[in-house]
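Asks: kindly generate the corresponding structure for this input.
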Amino acid sequence: MTRKILLFNILLMVGYTSKAQEYTITSPNQKLKLIINTNKHLSYKVEFNNQTVIQPSEISLQLANGRVLGDSPKLVKKDQHKVNSEIKPLFGYNSSYTNSYNELLLHFKGEYTLAIRAYNEGVAYQFITSFKQPIIINKEQFELNVNGDYPFTALGRKDKWHGYETNYTTQNISAIDSLYACLPSVINSGNNVKIVVSEANLYHYPGMYLLKNKEKQHSLIGEFPNYPLDVQPGGYSMFNLNVVKSADYIAKTEGANKFPWRIITITDDEKSLLNNPIVYLLAEEPKADYSWVKPGKVAWDWWNANTLQGVDFQSGVNTETYKYFIDFAARNGIEYVNLDEGWSDQFDLLKLSDKINMIEIVDYAKQKNVKLILWMVWHTLDKQLSEALDQFQKWDIAGIKVDFMDRDDQPVMEFYERIASEAAKRKLLVNFHGACKPTGLERKYPNVINYEAVYGLEQNKWETLKPGHDTHLPFLRNFAGPMDYTPGATRNASISNFRPVFERPMSMGTRCHELAKFVCFYAPLQMLADSPTDYEKEPDMLDFLSKVPVVWDETVPLNGKLGEYLVIARRKGDTWYLAAMTDEKERDLTLPTSFLKDKQYSATYFEDGINADRIGTDYKKKTAILKANELQNLFVKMKPGGGFVAIFKTEN
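Replies: Reported below is the predicted structural model:
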């Protein structure tokens, strides 16, 4: 990952007024401007296409010693940089990312700096301190002041932190009532202009939430969970550590520190949110060799309750069941098998269930060239960290699925990095569940291969997860990074026929909607949620799932409207996958094929069957040979909760 930084001496549009001094930085395409005012208090505003979209909004860090970094700022010097490079990640939804931005560093009296950057993909700022002694942050001030009472779309809960596993809601800013909105969130400011707020490079610091600013109209403010002083086990099966006492500050850090990037993306091209890597671009680079990290698909046991049919043993958490899962994975080129809850005592990872023979399972997986991933409770792992990870390494386990953090205060964010680092030393993948959204840790530690932080397919075991929820996720949740939604239901119910069934769960939406998730959702470690014997009854579906990539060389957003529908094309090698999905409304779309080159392709289509609105599993599979002069737009009719997938393979 090379990074060219060209110093240049021309001021980046630095302007002056009689009452205040302003510093402006502009995106390479000239569409975005981030303007910092250094008068009495640091503030920023953002222009898009020469219109002020975010009005002056104050920012600061308030220290425990009474100092406020941002009050009466006195500029000492400034540095400017222009960067235009290419980042080639180990894996991603593109084989390379353009890393082009203008940067201005404003150094202030009092040993702190404000770094500001402008990318085509968004603008960002970051506080940097250079104190010699540790510091305590009492509060961070973040305002977002807009021009009107606009609709605001976010995940979150009322009066509670950590609402990542909820449905999206949309309401005007004035109507927000005690909602702790998780990031990324989006404001629809009219004329199809969307304002997306997120953060990156979150280390030794709590996550940010957005709340309604009760002191200003049309305004949101940042809020942060306080530093916990005492925790007690609680929640589901005592898997959580609930905060029972908190400090009156949010973080305590080293005096020399780079704080999280505050990111604002503004666009009038809604579909561009489907291919915006700004969180990844702002994250730290890896400092070691991670070539051993292998993305792939996972045969998963928990969602389907370890249920197998037509076998001559009692299926469940036992050696025979896991060997069947391993055989299934080996037959179908599936790289991993996940052993979820039940393989060990939840509070002692070295105490195995008496129903399994781990050595036999491990040896069998090695013979079949299948790798194993083990689920565990987060605070159990933290207590046994070295001895447990050492044991997993001896067993040749490939990765760990760490669950039930359900917090993002400073100590838990430090836990994320501690696990990433210790797992990397032993060449273990990490899949975080019960987690907050990604903020770039997966760039610094590519073994952090996935995060949950989503209302995923598991919810259908006990409630209703509607297709419209799915049509939010590629725009917002995947904006932050990879997402372990765990798709792959074989029992696909129409909207009128859906019901929660815990041990034989189904999805709401059509079979083609379910297939489209594997293209529309970015997940370098992608679960196949249903039972091997259910997939084996569905050869078309199994053939698709066994071959669909999980990482990509190129992504091309084609169309979409947040929460309603989307169309996206992704390429791996010479093969293109085109996918579309819709919410609860029936939708007719014309899908462009302009991303295809002038070649001959063999095409395979999966489309909703004529009765898919009544029978969710109804679909049609079609094949065709397309010559260069026959490439044209595709007309697709999607049923309510429907979808579409096309595969184009280059023909010699």
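Asks: going forward, measure contacts between C-alpha atoms and count neighbours the same way
Replies: Will do.
Asks: what ranges do the strands span in the stretch 451-600 of the chain?
Replies: 492-493, 507-508, 525-528, 554-561, 565-572, 575-582, 587-591, 600-608 (DSSP state E, counting those that start in this stretch).
Asks: what's the fifth one packed up against?
Replies: Meaning strand 565-572. Using 3 or more CA pairs under 8 Å, 6 or more residues apart in numbering; DSSP states H and E as the contact test, the elements touching strand 565-572 are helix 511-520, strand 554-561, strand 575-582.
Asks: out of those, which one sits most buried?
Replies: Mean neighbours per residue, mean count of other CA atoms under 10 Å, is largest over the helices and strands packed on strand 565-572 for helix 511-520, with a mean of 28.
Asks: next, the structure of the following sequence, for comparison with the previous one:
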Amino acid sequence: MKHFLFLLLLLPFLASTQNTLRSINSPDKKVAVSIGLNKTGEPFYKISFHGKTIVDWSRLGFQAREADLQSGYTLLNATTSTFDETWKPVWGEVAQIRNHYNELRYTLGHRQLGSAVAIVFRVFNDGIGFRYDFLMKDVESRRLTFTDELTEFQMTGDHTAWWIPGDFDSNEHVYSTSKISAIDCASYNKEYAIATQHIVKMKNTQTPITMRTADGTHLAIAEAALADFGALHLETDVKSLKFKAFLISTADSTVKSINTIPFHTPWRVILLSKDAAGILQSKLIINLNEPCKIPDVSWIKPQKYVGVWWEMHVGLSTWDYEATADMMAATGREVKGKHGANTDNVLRYVDFAAKYGFDGVLVEGWNTGWKDWFGKLKDEVFDFTKPYPDFDMDRISRYAKEKGVKIIAHHETSSAVPSYERQMDAACAYMKKNGQNSVKTGYVGKIIPRGEWHDGQWMNNHYLRVAERTAQNQIMVDMHEPVRPSGWHRTWPNWLASEATRGNEFNAWSSGNPPEHECILPFTRSLGGPIDYTPGIFEVRMSTYDPKKTEIVHTTVAKQLALYVTLYSPLQMAADLPENYEKRLDVFQFIRDVPVDWDDTKILQASIGDHMTVVRKEKGSQNWYLGSITDENPHQFKATLDFLMPGKEYEATIYSDGKGAHWKDNPYPVSIRKTTVKRGDVLNLSLAAGGGCAVSFKAK
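Replies: A predicted model of the protein is given here:
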């Protein structure tokens, strides 16, 4: 009945669009978009997929202080074009990417605005992207103060949705699975509230949000090329099943964004597929980003690393030299152990990295400022060129160079962002002086300038400034606690990865990540770009380090191996302690072997939140790697090896859950066996509850 009433409301609109209605299809004609104006000059659009309406007539537009941009538009012109290219990413899941779409440029005049607005639709075979181009008309530029975005997404059914709360300050949430009509952040917060969060409306979700319709069609609402704008959240009308754009505000809570014409918004994206695998394989978001802006990319290298990091999370050492205030103290836990980033300990990690073939060693807690940093809203906290007294930078740098290992710098800002920007030139020069070509940045806590948000316009511009400034210094960057990615790794491929999710660290000191978590991330958070999830934990019970601790990693050890394949990133950490790996070198061999750059990727099976199996082909090689994971339920799957090269034999090393394995009751057993396989053979995969399987296929 509610959809019938919605159609009745639309009848005046449908009757008034005849002169302004325009349509465009995807190259394969399976995706269709229509756009038109109603009698008051409001723009509306509609999307169909395989002949079925996916997004019913939905409003487009904005509200601004300077002009009412909701209505009053007239159609100036509508032009179409086709684009088709194949380009090669610097690194990635595949060696080359096809960028093929049909474009409709729907240009509108607006008397009050005094300039034109083009709504640009790009229609791909696997979805659409659209944005608003505010065009210069007069010689003098004009500022717009946006107070609301009116873009809507009218769903055609009460789909199953995978979502996290619309939090201005964090992406570090557990995913919920519910019908659209049941989206409710209030009930979510009763179980999973986190320390740094700001949720203004209990029916709001972040993007990407991924959904499955009753007939199995999969769709995701996301955004691409986020710049100079607040991140896109969605306000849910649980009765009409409509999503409306809700932008992160500026420090002025009544303002979403301030921009100067001419400019364009980020792309609003709808991915479409007949199954879950197609959502994973889409390259639509990265294709909507600009080509690489770095002239020489020869210095950008995917890498595997270890680091002085997990030992702090499990309570064996501290970030803080004085051992008075660090993450443990800030969360109410006892501070124990010594300062982790001391010279002897770092040299031990360098030796381990060199011995087992890792590219780098991350060192957290090396610089002054950790004594009084957490939640203080202090503008001057860290010095990014001043080590603690027990950290001999010269000695460590020389030793790492001799061993062929790079030290990865760590710049925790405590979200005192202006201070970090003032120090960036000096910090980059200091890194280069000491032979460091990578940095991990961090943004824990409330943002300074006060009132700004992690996902707001000001911070989104900051992240891009960091990417550009580090690129100018030939430094690669891994950002933690930033906005979720939107495909910028095409434009700035030195931005290797982001955290922007509830990572593995939460398993060390909280209720943790449920077994389904890693089966949801590839279909949601990872759609916009690589994730630094820090897998590879072998000692999954925290009681090993402190008998009073009850926290566990909610996977089997075999699943930790499989995550290196299922959660894509060109930057992968072997996150556990060196001594835990050396106890199980046979299992550790997979982490040593698995690449971080690929020529091809195939999805063998996928069911969001339940299970998935991925195979990837090593760049410049005939070797393949398989990762298969499941949620809290056991899973069996027959993997047909039709991806292997014809006429060639492979040695398959299979790392699977051992006898009696279970993520909670018995997470440790890993069975390792070798066999010879060829194209067309079938592998029977048996995954334990919360388990996984990892396989290397090495060409003979």
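Asks: what's the neighbour count on residue 22 of structure 2?
Replies: Residues contacting residue 22 of structure 2 under the criterion other CA atoms under 10 Å number 18.
Asks: if I look at it, how far off is residue 178 of structure 2?
Replies: 35 Å (CA to CA, to the nearest Å).
Asks: before we move on, back to that, dump the strands of the stretch 451-600 of structure 1 to TSV, plus distance to residue 369 of structure 1.
Replies: Converted to TSV, the strands of the stretch 451-600 of structure 1 look like this (distance: least, CA to CA, whole Å):
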stretch	distance to residue 369 of structure 1
strand 492-493	31
strand 507-508	31
strand 525-528	17
strand 554-561	29
strand 565-572	23
strand 575-582	26
strand 587-591	39
strand 600-608	30
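Asks: wait, which of those is closest to residue 432 of structure 1?
Replies: Checking the strands of the stretch 451-600 of structure 1 against residue 432 of structure 1 by CA to CA gives strand 525-528 as the closest, at 11.1 Å.
Asks: neighbouring contacts of the closest one?
Replies: Under the criterion CA atoms under 8 Å, 6 or more residues apart in numbering, residues 295-300, 449-450, 484, 486-488, 545, 550 lie in contact with strand 525-528 of structure 1.
Asks: return the residues in contact with the spatially most central residue of structure 1.
Replies: Taking CA atoms, centre = their mean, the centroid of structure 1 lies closest to residue 481, which sits 3.2 Å from it. Contacts for residue 481 of structure 1 (CA under 8 Å, 6+ apart) come out as 279-280, 437-440, 522.
Asks: what about the helices in the stretch 201-350 of structure 1?
Replies: 278-282, 319-331 (DSSP state H, counting those that start in this stretch).
Asks: among those, which is nearest residue 47 of structure 1?
Replies: helix 278-282 (18.1 Å).
Asks: which part of structure 2 lines up with that closest one?
Replies: Mapping helix 278-282 of structure 1 onto structure 2 (TM-score structural alignment) gives residues 284-288.
Asks: other residues contacting that stretch?
Replies: 99, 124, 126-129, 223-225, 267, 269, 271, 486-490, 527-528.
Asks: and residue 331 of structure 1, what pairs with it in structure 2?
Replies: Checking with TM-score structural alignment, residue 331 of structure 1 has residue 355 as its match.
Asks: if we can go back for a sec, residue 316 of structure 1 is nearest to which of the strands of the stretch 451-600 of structure 1?
Replies: That would be strand 525-528 among the strands of the stretch 451-600 of structure 1, by CA to CA, at 17.3 Å.
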